[in-house]
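quick one, structure for this:
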Amino acid sequence: MIEYIYHQIAYFSKEQAITSMYNFNIKKSKYLSLFLISLTFVLAGCVQKRLGMDGKRYYHNGMVVCAYPDAARVGVDILKKGGNAVDAAVAVHFALAVTLPEAGNIGGGGFMVYRSKTGESNTLDFREKGPLAASADMYLDSAGNVIPDMSLYTHKASGVPGSVDGMIQAHQKYGTLKWADLVQPAIELARKGFKITKHLAADLNRTGPQFKKLNPGKSYLIKEGDWHEGDTLVQEDLAKTLEQIRDKGRDGFYDGVVADQLIAEMNSGGGLISKTDLKNYHSVWRNAITGNYKGYKIITMPPPSSGGVALLQLLRSVEHYPLKKWGFNQDSTVRLIVEAERRVYADRSKYLGDPDFYKVPVDSLLKPDYIASRMSNFSWDAATPSTSIQPGTFVGYESDQTTHYSIVDREGNAVSITTTLNDSFGSRIFVQGAGFLLNNEMDDFSSKPGVPNMYGLIGGKANSIQPGKRMLSSMTPTIVEKDGRLFMIVGTPGGSTIITSVFQTIINVIEFNQDMQQAVASKRFHHQWLPDEIEAEKGALDSATVVKLQQKGYKVTGSGGIGRVDAILQTRPGYYQGGADPRGDDTKLGF
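Here you go, the predicted model:
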């Protein structure tokens, strides 16, 4: 019994511990109850201090981990009001559209992986689409060469936004609170303003000159002089747009005044999105891709996300090797992971695309025999040159500034959502009068076979530009089960590094026994087939490991931050531990 009290103190407040003891029927003995309550208060301070030294904290009633503190608070407030994980996710999404303009959005799209408290799983694809006026060669000049930046920083760079429809679909299927109550917190943040962080101030200052160049006559996110930490950012036009969405739902964005403003913006810059595109856009519910890794069930996103297939391929490629014995980021561990990654990204270049337009061979890509054959020419003697690795064969043949949030409610319903504008601040072009940014997701299509996109990713026919088609993505929102129970909710931004960041976070917990915060904070490395190099964060690999890798023919280059993982771990039934990536303003909150 004393051990039970000890854990209650460690994980919750004194008041919660006392309540739990009464629920545990301690109240059957009046004097024993009084004694134990007194003991609780005597021991609480020292026990909580002792267990709080490493920054760990556990929550029992729900948790939100996302990229900005104000948005995390919005999500927790919804959970406290009795909302479920999807209610909180909708509120967080719109709050991030205000507080994280470089990635949070109403002008972009994304993916949701959902798992109910009873184990039901589902996924929602609210990825952007190519406009009806799009064409395969739209970014090529008369000589057939890709025109620089046309798919990035012009009105033609934008796909048809899916975020608003996605949130509406998620709420209609799983939400419990009123729609207006979920959008209202974002309206208040936009109208009253919020205090910006040091990171956001730096991002706004860095991008300010391009905002001015691409948005003549507009003043969104621009001020006289530099932005500083603690400045208040007010976005009145965005507040008005959110009010339309609050009051009219889907019609508040895909029809009416906001749609008119979006089309006017397209027309002003030669963009392709039409009213027909907006009217025809609908999110799609898709069956989750599932697989197993050493007794853990992986629930992840199917195409047009490449993330789920690639993640399962990576896990299955390394499953039969003794990673735990080798150790975290040791040379054998790194070499195995890099060789798996180069083969998986080669497959991605040929076989992954929108399943509504291209028959993606998911089952073939995930067959154990196929994966074993892909790893069969891996040698410990030397690195396998990427030039000798091509997409596999079988019978029958994303943004650096994405954002992710993980949420669980008191009943155990879980949501993993990754959403993006593609590049930081998308196309950098605002919709006049509506105050939101346009995405530049068209760059995620393959503008020309064999020519890399902004993240160096190679694509082909499966991801060619077509009207109404969803562009391929690296987003990898994922939920992990253990013994039929929720184990982990995980995802990250990071463009092409998303897949490898999610993969490494999962094995950090399963193989290297890291807690959730350690797993997301640990230094990462990345390989994506082409270019043939290992990108490694500073401190990810010690000097001895780098030397060993170089001696075997691996090229190691430095990298800034890789990913910004936000994740939740269930340590035992009903006990949640968050991991908020220290690379940004990411925040974990619960109650």
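
from here on, just use CA atoms for contacts and neighbour counts.
Fine.

helices or strands up against the helix ranked longest in the chain?
Across the chain, the longest stretch assigned as helix under DSSP state H is helix 30-52. Using 3 or more C-alpha pairs under 8 Å, 6 or more residues apart in numbering; DSSP states H and E as the contact test, the elements touching helix 30-52 are helix 2-11, helix 14-23.

now with 7 Å?
On a contact count with 3 or more C-alpha pairs under 7 Å, 6 or more residues apart in numbering; DSSP states H and E, helix 30-52 meets helix 2-11.

list the buried residues of the helix it packs on.
In terms of neighbour count (16 or more other C-alpha atoms under 10 Å), helix 2-11 has its buried residues at 5-6, 8-11.

in the stretch 201-350 of the chain, which spans are strands?
Using DSSP state E, counting those that start in this stretch, the strands found in the stretch 201-350 of the chain span residues 232-233, 284-286, 289-293, 296-300.

reformat these as a markdown table; add mean neighbour count and distance to Q261.
Output for those, formatted as a markdown table (neighbours: other C-alpha atoms under 10 Å; distance: least, C-alpha to C-alpha, whole Å):
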| stretch | mean neighbour count | distance to Q261 |
| --- | --- | --- |
| strand 232-233 | 17 | 22 |
| strand 284-286 | 15 | 26 |
| strand 289-293 | 18 | 38 |
| strand 296-300 | 23 | 36 |
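
here's the other one to compare against:
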Amino acid sequence: MLRKITVYFFILFISGCTNRSLTERGLVTEKAMVVSAHPLASEVGATILERGGNAIDAAVAVQFALAVVYPDAGNIGGGGFLVLRQQDGSIDALDYREKAPMAAHRDMYLDAEGEVLEGLSFKGHLAAGVPGTVDGMVKAHEKYGTMPWAELVQPAVLLAAQGFPLTQKEAKKLNEQREDFIRYNTKRPAFILQDKWRKGDTLRLPDLAHALERIRDNGRAGFYEGTTATLIEEEMKRGGGIITKEDLRAYNSVWRKPLTAEAYDYRIITMPPPSSGGIALIQLLTISEDYPLHEWGWNTAKSAHLMIEAERRVYADRATHLGDPDFYKVPVQGLLQEDYIKSRMKNFAPGKATDSDKISAGTPAPPEGPNTTHYSIVDPMGNAVSVTTTLNSSFGSKIFVAGAGFLLNNEMDDFSVKPGYPNSYRLIGAEANAIAPGKRMLSSMTPTILEKDGELHMVVGSMGGSTIITTVYQIIINVTVHDFPMQGAINAGRFHHQWKPDFVLSEWGALGFGTGLKLWLQGHKIVPKSGGIGRATGILVLPDGKLEGGADPRGDDSAAGF
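Below you'll find the model as predicted:
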């Protein structure tokens, strides 16, 4: 009897009401739009566009601005992925994901008995991979930028030097991380010693301003060589890290061919490996297309059950088959074959949850011979950029480079530190994602662009670790299947399943009482997720050609444009 009462109140909890409207329309502009995780960064991007810059120019400026005003994920000490669609329909993708240092090795986080040393890959100096952000922005600008480099970095320099007011959410996060900042840093930045930050307090970051000035004046060399490189190496030596000047000089971001596929009469343009997001997203949309989700309705028991079961199978494939294609032959074509994708649902039962222990990765045809933030941009010419960038977890490794004022990532945790052992997001990896010197760690980042009838239709992406893929998937379904506006699609409650561990994360209000109860009776284990799932930004091209920006209310996300 007690168990039944507990279940009743649990289902009642996850089905609670949300104040976020599903029909809400976001900011609508005539010509251009920038949506990012912080109002000041969005304003910086919009200003660049107003001054005649293109989407890549704005992306560079937003990236550096986020490194200042959104330090828990915006970065120069991390990495990311960029997907570009130009107004003529040509597409490109830039991989500026971090790399393992050359001194890294497969068992570096294991003890003498082969057991995982908890936390070593997640916090502190040894958790950091070689940063890729600055090299990525330089390469993007060299190939597609139109404005002078210095003009794109200068807004971030000013924000860091002059200071900016903290939002309530950012003040809260700095206060929450204070203990870790003090514990893990060999030299403490002055600002972290303040006892309590409050909304409206001005945060000034002079060391970061100088680091950005060096990037502004010297481009790539301003980070990977000279003063900043020396400061990074000295920080590593003090804290027992392994990144060297040689690692920094050797880093290179890579232009890759975007993945494309057709689903729901839309062309999906997304990121290839080492992102797992593109493959997983295409698989999820291909599976969903076979079922009448529009008829079943948004987040009904039938729709949610189907989507959960699809996610379960897709994440099983992710765990086994995906890694850095420069080190492992990822069976991309096999994973994206329509027959293979649909075969993964052969044991799908409409009224019953599948036990994840009875689900394993499929066998695709062999190949022929992953705290984060996202920003979406459309410029007046019709060029579109979808960028997801990260330090991995919130504030990365918690390590500030002394004298340079920026945080280092903890991306080494995104490798499989031991085959079958879950990382901080409880994602399981295998041989494809084992640690190797110079290798890029697997990611869940899913920057995506959609076309309809050959024209730009949507730009979308999200933060959220392992939940990024399912967040982007559900937003696309909300717009293309359920006809939500962009803002409503982002507002909508979300749920997530990643194969292992075998439960469904659900936001408050994502599932109604009836849906939650039916899913529980079908065998789904539902766990409430406080703080939201993902944090997305999106831009939708409306039928009249205007742009609607969707900014996630789960954070300080903001749209700006003209």
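
how close are the two chains, by TM-score?
Once the chains are overlaid, their TM-score stands at 0.94 when taken by TM-score structural alignment, normalised by the length of structure 2; 537 aligned residues with a C-alpha RMSD of 1.1 Å.

follow-up on the earlier one: looking at the strands of the stretch 201-350 of structure 1, which is nearest to F394 of structure 1?
Closest to F394 of structure 1 of the strands of the stretch 201-350 of structure 1 is strand 289-293 (C-alpha to C-alpha; 19.9 Å).

that closest one: how far from the chain's middle?
Relative to the centre of its chain, strand 289-293 of structure 1 is centred 19 Å away, using C-alpha atoms, centre = their mean, to the nearest Å.

next, the mean deviation of it compared to structure 2.
Relative to the matching residues in structure 2, strand 289-293 of structure 1 has an average distance of 0.4 Å after the fit, by mean C-alpha distance after the TM-score superposition for structure 1.

kindly tell me how buried the aligned partner of G353 of structure 1 in structure 2 is, as a neighbour count.
In structure 2, the residue equivalent to G353 of structure 1 is G323, according to TM-score structural alignment. Counted by other C-alpha atoms under 10 Å, the residues lying close to G323 of structure 2 total 29.

thought A432 was touching G323 of structure 2, still the case?
Yes - counting by C-alpha atoms under 7 Å, G323 of structure 2 sits close enough to A432 to count as a contact (4.9 Å).

list the buried residues of the longest helix of structure 1.
Neighbour-count burial for helix 30-52 of structure 1, with 16+ other C-alpha under 10 Å as criterion, is recorded at 33, 36-37, 40, 44, 48.

quick one on the thing from earlier: residue contacts, the match of G353 of structure 1?
Taking C-alpha atoms under 7 Å, 6 or more residues apart in numbering, we find G323 of structure 2 in contact with 273-274, 330, 432-433, 441-442.

circling back: now render the buried residues of helix 2-11 of structure 1 as JSON lines, adding distance to V183 of structure 1.
What follows is the buried residues of helix 2-11 of structure 1, written out as JSON lines (distance: C-alpha to C-alpha, whole Å):
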{"residue": "I5", "distance to V183 of structure 1": "40"}
{"residue": "Y6", "distance to V183 of structure 1": "40"}
{"residue": "Q8", "distance to V183 of structure 1": "35"}
{"residue": "I9", "distance to V183 of structure 1": "36"}
{"residue": "A10", "distance to V183 of structure 1": "35"}
{"residue": "Y11", "distance to V183 of structure 1": "32"}
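
quick one on the thing from earlier: with distance to G62 of structure 1 added, can I get the strands of the stretch 201-350 of structure 1 in JSON lines?
Formatted as JSON lines, the entries for the strands of the stretch 201-350 of structure 1 read as follows, by distance: least, C-alpha to C-alpha, whole Å:
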{"stretch": "strand 232-233", "distance to G62 of structure 1": "29"}
{"stretch": "strand 284-286", "distance to G62 of structure 1": "25"}
{"stretch": "strand 289-293", "distance to G62 of structure 1": "25"}
{"stretch": "strand 296-300", "distance to G62 of structure 1": "20"}
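
closest to D369 of structure 1 out of those?
strand 289-293 (14.8 Å).

which bit of structure 2 covers that closest one?
With the alignment judged by TM-score structural alignment, the segment of structure 2 matched to strand 289-293 of structure 1 spans residues 259-263.

and the contacts of that stretch?
267-272, 278, 282, 285-286, 289.

change it to 6 Å
With contacts defined as C-alpha atoms under 6 Å, 6 or more residues apart in numbering, stretch 259-263 of structure 2 is touched by 267-272.

for stretch 52-69 of structure 1, same thing?
In this structure, residues lying in contact with stretch 52-69 of structure 1 by C-alpha under 6 Å, 6+ apart are 11, 72, 405-410, 566, 574-577, 585-591.

can you tell me which of the contacts of G323 of structure 2 is nearest I468 of structure 2?
Proximity of the contacts of G323 of structure 2 to I468 of structure 2 (C-alpha to C-alpha) peaks at L442, which lies at 13.2 Å.

what is the aligned counterpart of that closest one in structure 1?
With TM-score structural alignment as the criterion, L442 of structure 2 pairs with L472.

mind putting the contacts of stretch 259-263 of structure 2 in JSON lines, distance to L110 of structure 2 included?
Converted to JSON lines, the contacts of stretch 259-263 of structure 2 look like this (distance: C-alpha to C-alpha, whole Å):
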{"residue": "R267", "distance to L110 of structure 2": "44"}
{"residue": "I268", "distance to L110 of structure 2": "40"}
{"residue": "I269", "distance to L110 of structure 2": "39"}
{"residue": "T270", "distance to L110 of structure 2": "35"}
{"residue": "M271", "distance to L110 of structure 2": "32"}
{"residue": "P272", "distance to L110 of structure 2": "30"}
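
most widely separated two among these?
Across those, the two members that end up farthest from each other (C-alpha to C-alpha) are R267 and P272, 15.1 Å apart.

shouldn't A55 of structure 2 be in contact with M381?
No - A55 of structure 2 is not in contact with M381 according to C-alpha atoms under 6 Å; the separation is 8.8 Å.

tell me which of these two has more neighbours.
For A55 of structure 2 against M381, the residue with the higher neighbour count under other C-alpha under 10 Å is A55, and the figures read 33 against 15.

just to confirm, what residue in structure 1 is aligned with that one?
Aligned against structure 1 - with TM-score structural alignment as the criterion - A55 of structure 2 pairs with A85.

check S506 of structure 2 too.
The pairwise alignment with structure 1 assigns S506 of structure 2 to A536, based on TM-score structural alignment.
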